[in-house]
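Participant: Sequence isn't available, so here's the structure alone:
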């Protein structure tokens, strides 16, 4: 059975623009997914990347254009200057890890709810009430926001270490069980083709 390790950041605009297409592709091919939220800042710094705040203005201008174009292609609303970005996305990641361990909801919807809260709704993802609302929207117990914080923090750190070790350098990032790597929501069609045996 195909498997995908999904490395992402809870505040990544490109993770938001992926929507739930990964889950649709996985369902089409009978693939399983392990969700691995990571500290994207650490990944950038340890793999030769640069945080957006430290990038040259020409790179930031291109990023804005690309985000606008990709949002239009995906049919998703996008605020290029969200009211609460950046904030600490780790508590949301801990809650997602707790949700993955608990089961019973839709993790793809939860990732999209988190990122949509930031990039479409101007919500503060560091706010416990926002995390709880996202959990509930995705079919999980909102109390998971307060569950397993220590184990969630440990898993988040382990995911970040694993990401660096396995060649992840951005988000979203998809790795198959055969170590085929796909970076960015704009490579989901390639992941689909690979799982179909056509790439």
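Facilitator: Yes, it's here. As the structure is a computational prediction, the values presented were derived from the model and not from experiment.
Participant: use CA for all of it now, contacts and neighbours both
Facilitator: OK.
Participant: Excluding residues flanking it in the chain, which one is nearest residue 20?
Facilitator: Nearest residue to residue 20 in three dimensions, chain neighbours excluded: residue 108, at 5.8 Å (C-alpha to C-alpha, 6 or more residues apart in numbering).
Participant: let's bring in a second one:
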């Protein structure tokens, strides 16, 4: 059975645009998934990337156009300039790490809910009440928002190190069985094709 390491940031617009399509592909092929939220700005800094706000104006403009087009393609509403972006992704990431450890809910739904809160609902995913609502909506205990903060911080930092070592440099980033890499929500069909080739 294939395994997918999923490296991402909870406030990434492309994680939002991915929706739960990767999870559907994984389920189709019986692949397991480990969710690895990380510090995306740290990943950019370590791998030669540039944060959106520091890119040349033409790149910034193109990014917004592409986000609008991709949102239309996957039929998701999007606010191209959300009120709470950028925000601190660490609290939502720690909660997601705690949820993965606790089990009992839907991690794909949780990841999508957090990203949707930022990009479609004008909510700040650094706030406990927003994270709690996402947890509960995905079938997890809302109190996980305050659970395992120290261990969450340790895993969050380790995820960044692992991502760099594994060859990830953006989000979402899917790595199958430690070697086959797919970058971007627009590569989920390619992930599906690759997993099909393994069976």
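Facilitator: Alright, I've got the coordinates. Bear in mind that the values here come from a model prediction, so they are computed numbers and not experimental data.
Participant: Would you mind reporting the TM-score between them?
Facilitator: Put the two chains on top of each other and the TM-score (TM-score structural alignment, normalised by the length of structure 1) is 0.98; 198 aligned residues with a C-alpha RMSD of 0.8 Å.
Participant: For residue 69 of structure 1, see how far away the residue nearest to residue 20 of structure 1 is.
Facilitator: Separation of residue 108 of structure 1 from residue 69 of structure 1 (C-alpha to C-alpha, to the nearest Å) stands at 23 Å.
Participant: picking up where we left off before, residues touching the residue nearest to residue 20 of structure 1, list them.
Facilitator: By C-alpha atoms under 8 Å, 6 or more residues apart in numbering, residue 108 of structure 1 lies in contact with 20, 22-23.
Participant: Shared with structure 2, which of the residues you listed?
Facilitator: Retained in structure 2 (both residues aligned by TM-score structural alignment, their matches' C-alpha atoms under 8 Å) from these: 20, 23.
Participant: between the contacts of residue 108 of structure 1, which is nearest residue 73 of structure 1?
Facilitator: For the contacts of residue 108 of structure 1, the residue nearest residue 73 of structure 1 by C-alpha to C-alpha is residue 20; the value is 14.2 Å.
Participant: how many other residues sit next to the closest one?
Facilitator: Residue 20 of structure 1 sits with 16 neighbouring residues when counted by other C-alpha atoms under 10 Å.
Participant: quick one: contacts for it?
Facilitator: Contacts of residue 20 of structure 1 by C-alpha under 8 Å, 6+ apart are 108-109, 112.
Participant: at 10 Å instead, please
Facilitator: Contacts for residue 20 of structure 1 (C-alpha atoms under 10 Å, 6 or more residues apart in numbering) come out as 107-112.
Participant: Look up how far residue 194 of structure 2 lies from residue 63 of structure 2.
Facilitator: In terms of C-alpha to C-alpha, residue 63 of structure 2 sits 27 Å off from residue 194 of structure 2.
Participant: In contact with the closest residue to residue 39 of structure 1 other than its chain neighbours, which residues are there?
Facilitator: Distances taken as C-alpha to C-alpha, 6+ apart place residue 160 nearest to residue 39 of structure 1, at 5.8 Å, with adjacent residues excluded. By C-alpha under 10 Å, 6+ apart, the contact list for residue 160 of structure 1 reads 7-8, 36-43, 154, 166, 168.
Participant: any idea what residue 160 of structure 1 aligns with in structure 2?
Facilitator: Aligning on TM-score structural alignment places residue 160 of structure 1 opposite residue 160 in structure 2.
Participant: Where does its match fall, secondary structure wise?
Facilitator: Residue 160 of structure 2 belongs to helix 149-166 when assigned by DSSP states H and E.
Participant: And that helix, what's buried?
Facilitator: By neighbour count with 16 or more other C-alpha atoms under 10 Å, helix 149-166 of structure 2 contains the buried residues 149, 152-153, 155-156, 159-161, 163-164.
Participant: Average offset of it relative to structure 1?
Facilitator: After superposition onto structure 1, helix 149-166 of structure 2 sits on average 0.3 Å from its aligned residues (mean C-alpha distance after the TM-score superposition for structure 1).
Participant: related to what we said a few turns ago, in JSON lines, list the buried residues of helix 149-166 of structure 2 along with distance to residue 172 of structure 2.
Facilitator: Listed next are the buried residues of helix 149-166 of structure 2 as JSON lines, based on distance: C-alpha to C-alpha, whole Å:
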{"residue": "149", "distance to residue 172 of structure 2": "23"}
{"residue": "152", "distance to residue 172 of structure 2": "20"}
{"residue": "153", "distance to residue 172 of structure 2": "20"}
{"residue": "155", "distance to residue 172 of structure 2": "18"}
{"residue": "156", "distance to residue 172 of structure 2": "15"}
{"residue": "159", "distance to residue 172 of structure 2": "13"}
{"residue": "160", "distance to residue 172 of structure 2": "13"}
{"residue": "161", "distance to residue 172 of structure 2": "16"}
{"residue": "163", "distance to residue 172 of structure 2": "11"}
{"residue": "164", "distance to residue 172 of structure 2": "14"}
